[in-house]
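> Only the shape, not the letters, is given here:
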């Protein structure tokens, strides 16, 4: 991924807190599988 401005980064909505979150460098290789915005949300995920 090339350098982008923050406003042009891809984003998703967290199914737990329902807030939007944007792409992060640490998710670069696994962005397709990222579902939750934080570790807290992934621990409290709904069945």
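Here it is on my side, so go on. Here the structure is a predicted model, which is why all the values come from computation and not from measurement.

> Only C-alpha atoms from now on, for both contacts and neighbour counts.
Fine.

> Which helix or strand contains residue 4?
When elements are assigned from DSSP states H and E, residue 4 belongs to no helix and no strand.

> what's the burial count for it?
A count of nearby residues for residue 4, using other Cα atoms under 10 Å, gives 8.

> Tell me how far residue 14 lies from residue 20.
6 Å (Cα to Cα, to the nearest Å).

> what's the closest non-adjacent residue to residue 42?
residue 36 (5.7 Å; Cα to Cα, 6 or more residues apart in numbering).

> which SS class is the one you found?
coil (DSSP: H, G, I helix; E, B strand; the rest coil).

> Enumerate every residue touching it.
13, 14, 15, 16, 42 (Cα atoms under 8 Å, 6 or more residues apart in numbering).

> Check it against this one:
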């Protein structure tokens, strides 16, 4: 079992918070930029 602290992390460019790898992002981890739909929307606004 892998601990959450051992998973890869990225920093969201909108809110500047770190977010961890998720199983649903397994095949697209290189393409994931934002931590949430909210941050994606904020980035497109301005």
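Sure thing, it's come through. What you are looking at is a predicted structure, and each value in this text was computed from that prediction instead of being measured.

> Can you give me the TM-score here?
Laid over one another, the chains give 0.88 as their TM-score (TM-score structural alignment, normalised by the length of structure 2), with 45 aligned residues with a Cα RMSD of 1.4 Å.

> so what corresponds to residue 37 of structure 2 in structure 1?
In structure 1, the residue matched to residue 37 of structure 2 (TM-score structural alignment) is residue 39.

> Residue 29 of structure 1 corresponds to which position in structure 2?
When structure 2 is aligned by TM-score structural alignment, residue 29 of structure 1 is paired with residue 27.

> tell me the SS of that match?
Classified using three-state DSSP, residue 27 of structure 2 is coil.

> That one and residue 46 of structure 2: what is the separation?
Residue 27 of structure 2 sits 29 Å away from residue 46 of structure 2, going by Cα to Cα.

> Who has more neighbours out of these two?
residue 27 (8 against 5).

> In contact with residue 46 of structure 2, which residues are there?
With Cα under 8 Å, 6+ apart, residue 46 of structure 2 has no contacts at all.

> Neighbours of the match of residue 37 of structure 2, how many?
The tally of other residues near residue 39 of structure 1 (other Cα under 10 Å) stands at 9.

> Ok, residue 11 of structure 2 next?
Neighbours of residue 11 of structure 2 under the rule other Cα under 10 Å: 14.

> Can you tell me what it aligns to in structure 1?
By TM-score structural alignment, residue 11 of structure 2 lines up with residue 13.

> Distance check, that match against residue 33 of structure 1.
Relative to residue 33 of structure 1, and taking Cα to Cα, residue 13 of structure 1 is found at 13 Å.
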